[in-house]
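J.: model this:
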Amino acid sequence: MSSILFTNARLIDPETLSDETGSLLVRDGAIAGRPGPDDSPAADTVVDCDGLCLAPGIIDLGVKVGEPGERHQESFRTAGRAAAKGGVTTMITRPDTMPAIDNPETLEFVLRRAQADTPVNVLPMGTLTKGREGREMTEIGFLMDAGAVAFTDGDHVTRDTRVLSRALTYARSLGALVIAHPQDPGLSRGASATAGKFASLRGLPDVSPMAERMGLDRDMALVEMTGVRYHADQITTARALPALERAKANGFDVTAGVSIHHLTLNELDVADYRTFFKLTPPLRSEDDRQAVVEAVGTGLIDIICSMHTPQDEESKRLPFEEAASGAVGLETLLPAAMRLYHSGALSLPQLFRAMALNPATRLGLASGRLAEGAPADLVLFDPDKPFVMDRWSLESKSKNTPFDLQRMQGRVTGTWLAGREIYRAA
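T.: Below is the predicted model:
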């Protein structure tokens, strides 16, 4: 048995929402307790945290890795390095690959590649319909047996409500979690900005925030009809929040997430057509951003994710309307989240409740907490460390971050997976 004693640490506990100085003992890959100030248990390794923050490792729900089919944008090797450097100990990967992960054989390939090339945990999702085309549902049971932890077609919204209702009914019978992208597909098709004065002045094709509300309303009706376990991948507008609140009040098995980009950026950051800021859904107004931040604080929105979407240079260096959507975020998730901490909008325990505990709870994982017996998946970080983001220093193969050259705070010092060190800052 091996043991590690972390001393002089600022322990960020998302379960008790506490932030206090103390020690943490790890034995044989699991958390063994918190020794008191007068205790000095023997340990093989002692790590003096020097007052830095020690928190559960981040569980990032919705990471895009380019294997199979788009390895030139991101491989499991580069994504794994980026995750470890960013304090992410578990990646929940998306199935919107080429080909899509809609059969057990493709899923098994992904798991083999992930196990061989990544230092972090990788839990893959499968598609809800074959080819993400919204016409025929996948064999959800076989995919679950092969290791799929959830099912989603990503931003390909199923237009045929009958097909979707059948898929949700089947998922409900198996206890599967379905992750949906709440948008009205007709209104949002071809849009690259949120409707408003800014989009009009820039001449960009836009979409009303109501498209998100309409998509969520349809999904909530189907959840009520089928009783499926449901997670909205991104809620980004104030107008969608009442529908989410009603669904939770009615006792539906519903959770929601939001990307760190929609929590820390707004539509004005697009400025003069900066394509690194082109996302799906598009960046919203400042009022929407503040409403969503408040919803994370109250717990109405459960999960913060990076929505890591690598795109190569050729895909981004195009006119704004034609450029690919998405941004990388595995390494920038934590420092971007520190913006919310330093602004006083959210505390560190609230942030790690949304980035670690809630994703673990939703997926039935034992990690995401500092409780005794939990896996010792940990991140040590300095929330105050200033730096200027240089996209060329990222471990990700693609460098499409909207935070390039921005002043940021928050650096990961070390990352541990089941008590094994997988990253240590130089």
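J.: switch to C-alpha atoms for all contacts and neighbour counts from now on
T.: Will do.
J.: How many residues are close by residue 344?
T.: For residue 344, the count of nearby residues is 10 (other C-alpha atoms under 10 Å).
J.: Next: residue 13.
T.: The number of residues packed near residue 13 is 23, by other C-alpha under 10 Å.
J.: What are the buried residues along stretch 165-182?
T.: Residues of stretch 165-182 classed as buried by neighbour count (16 or more other C-alpha atoms under 10 Å): 165, 167-172, 176-182.
J.: for that stretch, how far is the first residue from the last?
T.: Stretch 165-182 has its terminal residues 15 Å apart, counting by C-alpha to C-alpha, to the nearest Å.
J.: related to what we said a few turns ago, reformat the buried residues of stretch 165-182 as JSON lines; add secondary structure and distance to residue 260.
T.: Output for the buried residues of stretch 165-182, formatted as JSON lines (DSSP: H, G, I helix; E, B strand; the rest coil; distance: C-alpha to C-alpha, whole Å):
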{"residue": "165", "secondary structure": "helix", "distance to residue 260": "30"}
{"residue": "167", "secondary structure": "helix", "distance to residue 260": "30"}
{"residue": "168", "secondary structure": "helix", "distance to residue 260": "28"}
{"residue": "169", "secondary structure": "helix", "distance to residue 260": "31"}
{"residue": "170", "secondary structure": "helix", "distance to residue 260": "32"}
{"residue": "171", "secondary structure": "helix", "distance to residue 260": "29"}
{"residue": "172", "secondary structure": "helix", "distance to residue 260": "30"}
{"residue": "176", "secondary structure": "coil", "distance to residue 260": "26"}
{"residue": "177", "secondary structure": "strand", "distance to residue 260": "22"}
{"residue": "178", "secondary structure": "strand", "distance to residue 260": "21"}
{"residue": "179", "secondary structure": "strand", "distance to residue 260": "18"}
{"residue": "180", "secondary structure": "strand", "distance to residue 260": "18"}
{"residue": "181", "secondary structure": "coil", "distance to residue 260": "16"}
{"residue": "182", "secondary structure": "coil", "distance to residue 260": "17"}
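J.: Could you also give me the structure for this next sequence, so I can compare it with the first?
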Amino acid sequence: MTTQAYLITGGTTPDGVRNDVLLDAGEVLAVGADATAQAVERSAEHVDATGRIVLPGLVDLHTHLREPGREDAETVETGTRAAAMGGFTSVHAMANSTPVADTAGVVEQVWQLGREAGWCDVHPVGAVTVGLAGEKLAELGAMAASRAQVRMFSDDGICVWDPVLMRRALEYVKSFDGFIAQHAQEPRLTDGAQMNESELSSVLGLPGWPAVAEESIIARDVLLADHVGSRLHVCHVSTAGSVEIIRWAKSRGIQVTAEVTPHHLLLTEELVRSYDPVFKVNPPLRREADVMALREGLADGTIDTVGTDHAPHPAEAKQCEWSVAAMGMTGLETALPVIQQSMVDTGLLDWAGVARVMSMTPAIIAGLTDQGLVSAEGVLQSSVPANITVYDPRETRVVDPEQHTTKSRNSPYRGMTLPGRVTDVFLHGHRVVADACLATPRRASS
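T.: Below you'll find the model as predicted:
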């Protein structure tokens, strides 16, 4: 494949230094003065990033691409286009498709669709149990040995509630350095729940979803992970109590990592007063105190990553009464602006911190070998894959889901003013987003 060299000029790398960055042959060849010197001999195309942040490509451990089976909501093609527009060069596609991604055949199908689309790398997530039914383990070893090389397993949307089955899953994946990503929700405590359990849920007459339903499963699972010496990842942490349990587990050296969604860092249960189902999500929007605890947990490293939990739905699943509406929100195209508003503009994270929680750490958790990483200090390095996101934090715009690339329109940020915009994205050195518009996909060889 013939590649074009690019010189990204005038941008600021995550360490806060203004640097030129040279990309060629799918790698970051040089950063700083060396980049400028080598660009001429390589006939590099210049990309003006003055006033912008040059980040390593974003990695999402929690995306719903819906295909196969729910192409009315999203496809791998449309979902990865949205991912690219949001600055993501790698996404992990959750297993709750139809059929469920619980066999080598299904995960390989999703993996191949991602390669054919060419907008970002797609890593399928395998189901923990057959059909997400929570009764017996899925083909974990076969999925790990497939071309998709699955290492992350989750029944996301449904909790692996049986402690014996969860223990067996943790033991099994340990043999090939896999990990279980748990949807922490005790089903008996959330039967019929519609929103966060609080004074507000009583006022609104909606069945409550108690924080302890999440916290009790996390507490159980960190103890199981410690017992078998395996890796646990906690999906979409949403309560202050969950943050404290994870902080305690990490202090004991337990192999637990955790993610938080952008919407749980910005939105609160107060929005449910509108009864607009766009704000119905699992886990539910929580109290302001929970939002503040989640922000602090992400800032101090208790929470490791930001996972979008991008959950597209067709219009009829959201434009209905609250009690029957589907749970979930889109999030790929607004993730970085929400993180800027909730974490950077509030002084809780700098851009090196953003690179840590949205690129470096999720890539390390997933064991990706094709993701360009920054150092611990946030310094963009040479001789790494050229997965790069250029972001302009100075722009502001009113969110209009009708303009989004995703197939669905269930964004909770409609009408809100958010900062920042992704302007350019390079996937293995190929420019898939140029000047805030989709360019051309990178077609991988079979």
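J.: Can you pull the TM-score for these?
T.: Scored against TM-score structural alignment, normalised by the length of structure 1, the superposed chains reach a TM-score of 0.95; 421 aligned residues with a C-alpha RMSD of 1.6 Å.
J.: so which of the buried residues of stretch 165-182 of structure 1 would you say is closest to residue 108 of structure 1?
T.: Ranked by distance to residue 108 of structure 1 (C-alpha to C-alpha), the buried residues of stretch 165-182 of structure 1 are led by residue 176 at 18.4 Å.
J.: quick one: the equivalent of the closest one over in structure 2 from residue 406 of structure 2, how far?
T.: Taking TM-score structural alignment, residue 176 of structure 1 has residue 178 as its aligned residue in structure 2. Distance of residue 178 of structure 2 to residue 406 of structure 2, computed by C-alpha to C-alpha: 30 Å.
J.: mind checking how far the aligned partner of residue 268 of structure 1 in structure 2 is from residue 428 of structure 2?
T.: Alignment note: residue 268 of structure 1 maps to residue 270 in structure 2; criterion TM-score structural alignment. According to C-alpha to C-alpha, residue 270 of structure 2 stands 42 Å off from residue 428 of structure 2.
J.: Of those two, which one has the most company?
T.: The neighbour count for residue 270 of structure 2 versus residue 428, taken as other C-alpha under 10 Å, is higher for residue 428 (27 against 14).
J.: which residue sits closest to residue 222 of structure 1, ignoring its sequence neighbours?
T.: Nearest residue to residue 222 of structure 1, sequence neighbours excluded (C-alpha to C-alpha, 6 or more residues apart in numbering): residue 165, at 6.4 Å.
J.: So what does that neighbour match up with in structure 2?
T.: Counting by TM-score structural alignment, residue 165 of structure 1 corresponds to residue 167 in structure 2.
J.: My read is that that match contacts residue 224, right?
T.: Yes - between residue 167 of structure 2 and residue 224 there is a contact at 6.2 Å, judged by C-alpha atoms under 8 Å.
J.: Any idea how many residues pack against the nearest residue to the match of residue 176 of structure 1 once chain neighbours are set aside?
T.: Spatially, and ignoring its direct neighbours in sequence, residue 178 of structure 2 is nearest to residue 151 (4.3 Å; C-alpha to C-alpha, 6+ apart). When neighbours are defined as other C-alpha under 10 Å, residue 151 of structure 2 has 25 of them.
J.: counterpart of residue 151 of structure 2 in structure 1?
T.: Looks like residue 151 of structure 2 aligns to residue 149 there (TM-score structural alignment).
J.: I'd like the distance between the closest residue to residue 137 of structure 1 other than its chain neighbours and residue 166 of structure 1.
T.: With sequence-adjacent residues excluded and distances taken as C-alpha to C-alpha, 6+ apart, residue 137 of structure 1 is closest to residue 129, at 3.9 Å. Distance, residue 129 of structure 1 to residue 166 of structure 1, by C-alpha to C-alpha: 11 Å.
J.: do the same with residue 31 of structure 1
T.: The spacing between residue 31 of structure 1 and residue 166 of structure 1, counted by C-alpha to C-alpha, is 42 Å.
J.: residues in contact with the spatially closest residue to residue 98 of structure 1 that is not a sequence neighbour?
T.: Distances taken as C-alpha to C-alpha, 6+ apart place residue 69 nearest to residue 98 of structure 1, at 4.6 Å, with adjacent residues excluded. Contacts of residue 69 of structure 1 were listed using C-alpha atoms under 8 Å, 6 or more residues apart in numbering, and they are 97, 98, 99.
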